[in-house]
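**Q** Only the shape, not the letters, is given here:
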């Protein structure tokens, strides 16, 4: 993977900065970028998403037209959109959940690893049959760029990765059916949902369960992008490969086929209790291969490289902050 990998689609959109710090929304095709400033289109990606049905044909025409373009290599690639809301699906990949159940087993659990795997697999079957996804909310302040350094505070002892396919909302959705849910998804991108593993479960208050605010919402713990690839170019998202390398070693290389609940079900489910807005993100969970499973957690200087089929690639360096 290169530091700035172009999308495989005919074009995508993103947010960029010039060497002098000017930020702008742009259309990227290959290794060239069209600055949308002054084009008559909205000048932020969230603005584009707010009227995606009108923006997409204009972007298509602009991608095919001659005109001034910038070199992608000369630009800083920022997080592609500033969402108002971030919805995160937990426990949505069967194998990943089974692996985590083994890795997080309590010291007094008398079951063997095989018994834990069998019990967790049965639980996943029940969840699928009951048709109830598990979703929680994240903070937009945790988002950072796809090539930015990630600063890990000194209190985090077990920083871990979770690369995820992410749906980007392009039309307000409230109480939508599963059949119509994908009409509200404008694009897809990549998110790496970093987690402080030791902070996931509240040992002092086990009846409360998980503490996602503390374990996942540290500033910079959600690198996003590089680009928003229109859903029309992505098509069927089952069968995409989610891959993450750390220092050149592959730890995640799994298919989205292992999802328990698909994009349409997640969007519909969330919309029954929350109003999804243009630019909002729906993170769909991470497949097997997180650091807890491998016994490998992120260290100072580690470099993560993540990609999903057709969506480009991220590259982030870990910086441990003392004090």
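**A** Alright, I've got the coordinates. Quick caveat: nothing in here was measured; it's all calculated off a predicted structure.
**Q** use CA for all of it now, contacts and neighbours both
**A** Will do.
**Q** With adjacent residues omitted, what lies nearest to the one residue sitting closest to the centre of the chain?
**A** By Cα atoms, centre = their mean, the chain has its centre lying nearest to residue 191, at 2.2 Å. Nearest residue to residue 191, sequence neighbours excluded (Cα to Cα, 6 or more residues apart in numbering): residue 224, at 4.6 Å.
**Q** what residues are up against that neighbour?
**A** Residue 224 sits next to 79, 80, 143, 144, 145, 146, 189, 190, 191, 192, 314 when contact means Cα atoms under 8 Å, 6 or more residues apart in numbering.
**Q** Could I get the buried residue list for the one helix or strand residue 13 maps to?
**A** Here residue 13 sits within strand 12-17, counting by DSSP states H and E. Buried residues in strand 12-17, counting neighbours by 16 or more other Cα atoms under 10 Å, are found at 12, 13, 14, 15, 16, 17.
**Q** does the nearest residue to the second one once chain neighbours are set aside sit in a helix, a strand or a coil?
**A** Excluding its sequence neighbours, the residue lying closest to residue 13 (Cα to Cα, 6+ apart) is residue 27, at 4.5 Å. With DSSP: H, G, I helix; E, B strand; the rest coil as the basis, residue 27 sits in strand.
**Q** Let me see the contact set for residue 27.
**A** Neighbours of residue 27 in contact, by Cα under 8 Å, 6+ apart: 11, 12, 13, 14, 33, 34, 35, 36, 59, 63.
**Q** ok, 7 Å please
**A** 11, 12, 13, 14, 33, 34, 35 (Cα atoms under 7 Å, 6 or more residues apart in numbering).
**Q** got another, please set it beside the one above:
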């Protein structure tokens, strides 16, 4: 089943069920007005949404309409909790190696997670609007899972059962603002603007054998201005799977329904598959040639992120964003 949200009905959008090929959709206000309402009562709402999805696939819903991806917000336009991990330590290893620093041994046993801004999440065609190119604008192609209510102290084994939906995202980073923020030893804020999400969330059954309950083993493809940046496999070189990240996040708190847990930048140690962010490519250049030639994003640049199934069909739909200069309203 595939679920999204139209940019109608207020800040939280209008929940829709989308067809598997993402060409048709139907609004379901009688079942749940918004994605959050559906997640709050998932055990009862999910079977009814699944029934609608099956009818949509049979072309048995006269109220269905052609799906315009540009009309979609993020599937959850705002979330109670967006926390992002660092599941692929090959990414962190490159960054530290480029500056001559060692990886702390604790990172291989204790995951990194930060809390991201969740009050305004971007849709798949929304622009990346920022005031200054000098901030080091970068994309980060990632996976995410969406949970129901998760109790505090959940074990990794039990955490898996709380994963209800999956998606891909672009966790925009402002690389040149990060050093000053991290030097304060209090985490990200200014260097992490709004995150953008794919057109839909999907239920795990849509992923077939690529999903084993904790790991999604398919390439995540990203491109800048039509030129491929990379296609690392999300199931390779994964130091922490999603149940491990969820368990870590619940050490001292529970997670509310609709919590989004990100994987961090998908990264493989095999450099031939490319990268999911510009910073990683820049660090490889510095290590190999002691010269950085890849620029960060500029105004007018277009990024695209997508994951295809084994038949070449788009699973979540594509994220396609343009970097745009922020203009102060007069």
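**A** Arrived safely. This is a predicted model, so every value here is computed, not measured.
**Q** The strand holding residue 13 of structure 1 vs structure 2, mean deviation?
**A** Strand 12-17 of structure 1 differs from its equivalent in structure 2 by a mean of 1.1 Å after superposition (mean Cα distance after the TM-score superposition for structure 1).
**Q** which residues sit against that strand?
**A** For strand 12-17 of structure 1, using Cα under 7 Å, 6+ apart, the contacting residues are 23-29, 45, 75-81, 227-230.
**Q** Look up the counterpart of that strand in structure 2, residue range please.
**A** Across structure 2, the stretch matching strand 12-17 of structure 1 (TM-score structural alignment) is residues 2-7.
**Q** how long is stretch 248-261 of structure 1 from one end to the other?
**A** From its first residue to its last, stretch 248-261 of structure 1 covers 31 Å (Cα to Cα, to the nearest Å).
**Q** what does that stretch contact?
**A** 92-94, 128, 133, 238-245, 287-290.
**Q** Now, those that are in strands?
**A** 241, 242, 243, 244, 245 (DSSP state E).
**Q** neighbour-wise, which of those leads?
**A** Compared across these, residue 244 has the highest neighbour count, 28 neighbours, by other Cα atoms under 10 Å.
**Q** what's near enough to touch the equivalent of that one over in structure 2?
**A** Taking TM-score structural alignment, residue 244 of structure 1 has residue 222 as its aligned residue in structure 2. By Cα under 7 Å, 6+ apart, the contact list for residue 222 of structure 2 reads 141, 228, 229, 230, 231, 276, 304, 305, 306.
**Q** which stretches of structure 2 form helices?
**A** In order along the chain, structure 2 carries the following helices (DSSP state H): 35-40, 42-57, 89-98, 156-159, 178-183, 242-249, 278-289.
**Q** okay, the ones you listed in a markdown table with mean neighbour count and distance to residue 83 of structure 2 next?
**A** Putting those into a markdown table (neighbours: other Cα atoms under 10 Å; distance: least, Cα to Cα, whole Å) gives the following:
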| stretch | mean neighbour count | distance to residue 83 of structure 2 |
| --- | --- | --- |
| helix 35-40 | 20 | 17 |
| helix 42-57 | 17 | 21 |
| helix 89-98 | 19 | 17 |
| helix 156-159 | 16 | 15 |
| helix 178-183 | 13 | 17 |
| helix 242-249 | 24 | 8 |
| helix 278-289 | 19 | 21 |
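**Q** To residue 258 of structure 2, which of those lies closest?
**A** Closest of the helices of structure 2 to residue 258 of structure 2 is helix 35-40, at 5.9 Å (criterion: Cα to Cα).
**Q** Would you check the span in structure 1 matched by the closest one?
**A** With TM-score structural alignment as the criterion, helix 35-40 of structure 2 aligns to 45-50.
**Q** Now do that stretch: everything it contacts.
**A** Residues from elsewhere that reach stretch 45-50 of structure 1 (Cα under 7 Å, 6+ apart): 14, 25, 42, 55, 81, 82, 170, 171, 278, 279.
**Q** Determine the number of other residues adjacent to the equivalent of residue 317 of structure 2 over in structure 1.
**A** Counting by TM-score structural alignment, residue 317 of structure 2 corresponds to residue 312 in structure 1. The number of residues packed near residue 312 of structure 1 is 23, by other Cα under 10 Å.
**Q** got it, and residue 207 of structure 2?
**A** 17.
**Q** swap in residue 202 of structure 2?
**A** Neighbour count of residue 202 of structure 2, defined by other Cα under 10 Å: 22.
**Q** Relative to residue 75 of structure 2, how far out is it?
**A** Distance from residue 202 of structure 2 to residue 75 of structure 2, by Cα to Cα: 10 Å.
**Q** and what of residue 13 of structure 2?
**A** To residue 75 of structure 2, residue 13 of structure 2 is 8 Å away according to Cα to Cα.
**Q** ok, now residue 241 of structure 2?
**A** 23 Å.
**Q** With neighbour numbers in mind, choose between these two.
**A** Between residue 241 of structure 2 and residue 75, counting by other Cα under 10 Å, residue 75 is the more crowded of the two (31 against 20).
**Q** surely the more buried one meets residue 196?
**A** No: if you go by Cα atoms under 7 Å, residue 75 of structure 2 and residue 196 don't touch, sitting 9.9 Å apart.
**Q** coming back round to it: which residue lines up with the residue nearest to residue 191 of structure 1 in structure 2?
**A** Aligned partner of residue 224 of structure 1 by TM-score structural alignment: residue 197.
**Q** Which of the contacts of residue 27 of structure 1 are retained in structure 2?
**A** Contacts conserved in structure 2 for the contacts of residue 27 of structure 1, using both residues aligned by TM-score structural alignment, their matches' Cα atoms under 7 Å: 12, 13, 14, 33, 34, 35.
**Q** Next, format those as TSV and append distance to residue 150 of structure 1.
**A** Listed next are those as TSV, based on distance: Cα to Cα, whole Å:
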residue	distance to residue 150 of structure 1
12	25
13	23
14	20
33	26
34	28
35	27
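**Q** Mind telling me the two of the residues you listed farthest from one another?
**A** It's 12 and 35 that sit farthest apart of those, by Cα to Cα, at 12.4 Å.
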